[in-house]
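K.L.:
Sequence and predicted structure below; questions after.
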Amino acid sequence: MSDQQNAHDVPRRRFVALSGALGAATLLTGAAAVGGTAAAADGTGAGPVPDTCPTTPPPPGGAAACPPSQLQGLCGRPTDNDPLWHDVQYCANGTVPPPPQPKPDCLKMTPNYVVLHGKPETTHNYLLLPTCRITGIECPFLETGGVANYWHEAWENARSGGSVPVQYANIGLGINSQSARRFDQLHIHMAGVRASTQRRLQELESQGRMATSPSQWAAPANQAAVTGSAGDRVYRTLRLPNLRDNLFSLLYTNVVRPNSLSMADQTMIVVPKTNAAGGFAGAFYVLNSDISIHDGTRTCDYLLVYS
């Protein structure tokens, strides 16, 4: 899809593609056909699960499922010519990128993802990329139960003591919307955030101006301005005790679908909460924005620190 894809075409194409994978009857039966409701991180119901593709749970320690062939129009094809996808293929199976693209420095390789340097290369700028062909946040397979938990894996790598730790006082993870990104292979930024961002989020939490259940995430009362590199931007704010649940599914179910928005237009940022000593405080702030809200944004780059 182009960056100019309109907001109504994505749900329509999601239905068409997933109809091929499941059959229209399965889609029309809704949540009952795919196992009820999605559990929120705090134990409350998060509403009906999004349309899903048939998947088989991955074996312990094995690779998670990848998008079925019916979704290649939305999620990308293995033959696509994207630089980040070439980097993934080199790290995963040794396929040399086409010239003049250089070979990447593969910092970590697993069956589900690889970790690479971001640009500019610093000790607090890394990327986590699926080994599956997934163009970005607009791919509906990300909302299903078969996908790997890339956000959790990004945190486990970026945290202090992780395999590729982000060496910055406060850590931020982020993903851009389709129109804001440069490359079309899904990548979660593992970077820093300013101390002022951490303080602002803790302030919002203490004032009760932050959702504590995914079902409250889209409420106007839980939208707040956070200052970044381009001034104030407004984000929907949510506090979670862990990253156990699929954040893509939570976003689609609780924000995008109820408000007739497009997943392609969304940005999402995860900021682990810190304590007074600078250590992890056992909670995560999850921010989402798009330009459907006043002073909203489609990019995570205003809050993340790369250089």
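P.N.:
On my side now, so go ahead.

K.L.:
From here on, just use CA atoms for contacts and neighbour counts.
P.N.:
OK.

K.L.:
Does Cys91 lie in a helix or a strand, and which?
P.N.:
Remark: Cys91 resides in helix 83-93, with elements defined by DSSP states H and E.

K.L.:
my guess is Ala38 meets Phe248, correct?
P.N.:
No: using Cα atoms under 8 Å, Ala38 is not in contact with Phe248; the gap is 11.8 Å.

K.L.:
re the thing from before, which parts of the helix holding Cys91 are buried?
P.N.:
Neighbour counts using 16 or more other Cα atoms under 10 Å place Pro83, Leu84, Trp85, His86, Asp87, Val88, Gln89, Tyr90, Cys91, Ala92 of helix 83-93 among the buried residues.

K.L.:
and the comparison structure, right after this:
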Amino acid sequence: MKQSIVITMGDPSGVGAEVTVRALAARDAALREQVRVIGDRSTVARAAAVCGVDLPILAPDEDGDGIRVDHVAVDGLPGKFGVLSPACGEASYRYIARAVELAMGGDAASIVTAPINKEALNAAGHHYDGHTGMLAHLTGSRSSWMLLASERLNVVHVSTHVSLKDAIGRATTGRVLETIRTGHKHMKRMGLEAPRIAVAGINPHCGENGLFGREDDEAIAPAVAAAKAEGIHVEGPISADTVYHRAYNGAFDLVVAQYHDQGHIPIKLVAFDTAVNVSLGLPIDRCSVDHGTAFDIAGTGKANHVNMLAALDYAAKMGAAARG
């Protein structure tokens, strides 16, 4: 096959199709030839019309310059944007399952995912917290991690879509150590010989020697010590109110965040339109836009495709880097 990247269209009622067609239109024919979109052909065509993209919609193996769509038929799609629908949740799941099938079979080098709606996904009977957990299940992976990558700040998360109470419980020595190892491996793959990693503390001021909690001393510090013993260049725990500023200004290549908002807030502050969501710990390469379905503007042609361009670029970089 000519294609090396597959893009899952995401929720058919969201902005996924729009940002996809705009991003592909912004790239040259050589890149478009390597990409197939997995989704609904009519939705892609409607998105192209809304966005003023004048490229033909082609079959995956059809010759010529255009947007290649691997059509996955799903009954009951609403046929319009901005609608919360279980059928769209089912479609989102099927698109991702098809992409994993291609990647696991060696017919795609990497997957780029457009946004899904978790409520629609669960309404369709697929009970996942998002892409990362679903991909881990579909690939048979024991665990997975979310990395948010940007030009000046990279963050990998110990936990993501769980309550804050549960996140504290998940910050075990074992999980933190595996997160450090996984982030270290990925950054080396992306070209850093000795990545500098910082581990954020979970409590204010890392607990102030137990004054504000003992999790940093009893769970996180031992993980950092174990990683250092393995030869990983890592520091921590470091108070979360300073570590991102230091990393953004060049002191560290990667920050280990203990929970969702601790990592997402700084990234979305400094790289809202350009950060890329990358799944680590899987046997396949996957990255994604770092935004939602935006039902409120879906179908208007207003959706910004800059993040999809960043995700495509990162997928190409992963494809060029040897998998360890």
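P.N.:
In hand now; what should we look at? Fair warning: this is a prediction, and the values are worked out from it, not measured in the lab.

K.L.:
TM value for the aligned chains?
P.N.:
Once superposed, chain against chain, the TM-score is 0.29 (TM-score structural alignment, normalised by the length of structure 1); 162 aligned residues with a Cα RMSD of 6.7 Å.

K.L.:
If we only consider the buried residues of helix 83-93 of structure 1, which is nearest to Thr197 of structure 1?
P.N.:
Comparing the buried residues of helix 83-93 of structure 1 against Thr197 of structure 1 with Cα to Cα places Leu84 closest, at 29.0 Å.

K.L.:
Quick one: list the elements packing against the helix holding Cys91 of structure 1.
P.N.:
Packing partners of helix 83-93 of structure 1 (3 or more Cα pairs under 8 Å, 6 or more residues apart in numbering; DSSP states H and E): strand 113-117.

K.L.:
between whatever helix or strand comes next after the strand it packs on and helix 83-93, how big is the angle?
P.N.:
Next helix or strand after strand 113-117 of structure 1 toward the C-terminus (DSSP H and E): strand 125-130. Interaxial angle, strand 125-130 of structure 1 versus helix 83-93 (axes from the mean of the first three to the mean of the last three Cα atoms, to 10 degrees): 70 degrees.

K.L.:
now strand 125-130 of structure 1 against strand 113-117, angle please.
P.N.:
On the basis of the same axes, to 10 degrees, strand 125-130 of structure 1 is oriented at 160 degrees to strand 113-117.

K.L.:
name the helices or strands packed onto the next helix or strand after strand 125-130 of structure 1?
P.N.:
Beyond strand 125-130 of structure 1 in the direction of the C-terminus, DSSP H and E gives the next helix or strand as helix 150-158. In terms of contacts (3+ Cα pairs under 8 Å, 6+ apart), helix 150-158 of structure 1 is packed against strand 125-130, strand 171-175, strand 188-193.

K.L.:
how many neighbours does Asp9 of structure 1 have?
P.N.:
Look at Asp9 of structure 1: counted by other Cα atoms under 10 Å, it has 12 neighbours.

K.L.:
In contact with Ile57 of structure 2, which residues are there?
P.N.:
Residues near Ile57 of structure 2 by Cα atoms under 8 Å, 6 or more residues apart in numbering: Arg41, Val44, Ala45, Gly66, Ile67, Arg68, Val69.

K.L.:
JSON lines for the helices and strands packed on helix 150-158 of structure 1, including distance to Lys273 of structure 1 and mean neighbour count?
P.N.:
Formatted as JSON lines, those follow (distance: least, Cα to Cα, whole Å; neighbours: other Cα atoms under 10 Å):
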{"stretch": "strand 125-130", "distance to Lys273 of structure 1": "19", "mean neighbour count": "26"}
{"stretch": "strand 171-175", "distance to Lys273 of structure 1": "9", "mean neighbour count": "27"}
{"stretch": "strand 188-193", "distance to Lys273 of structure 1": "11", "mean neighbour count": "27"}
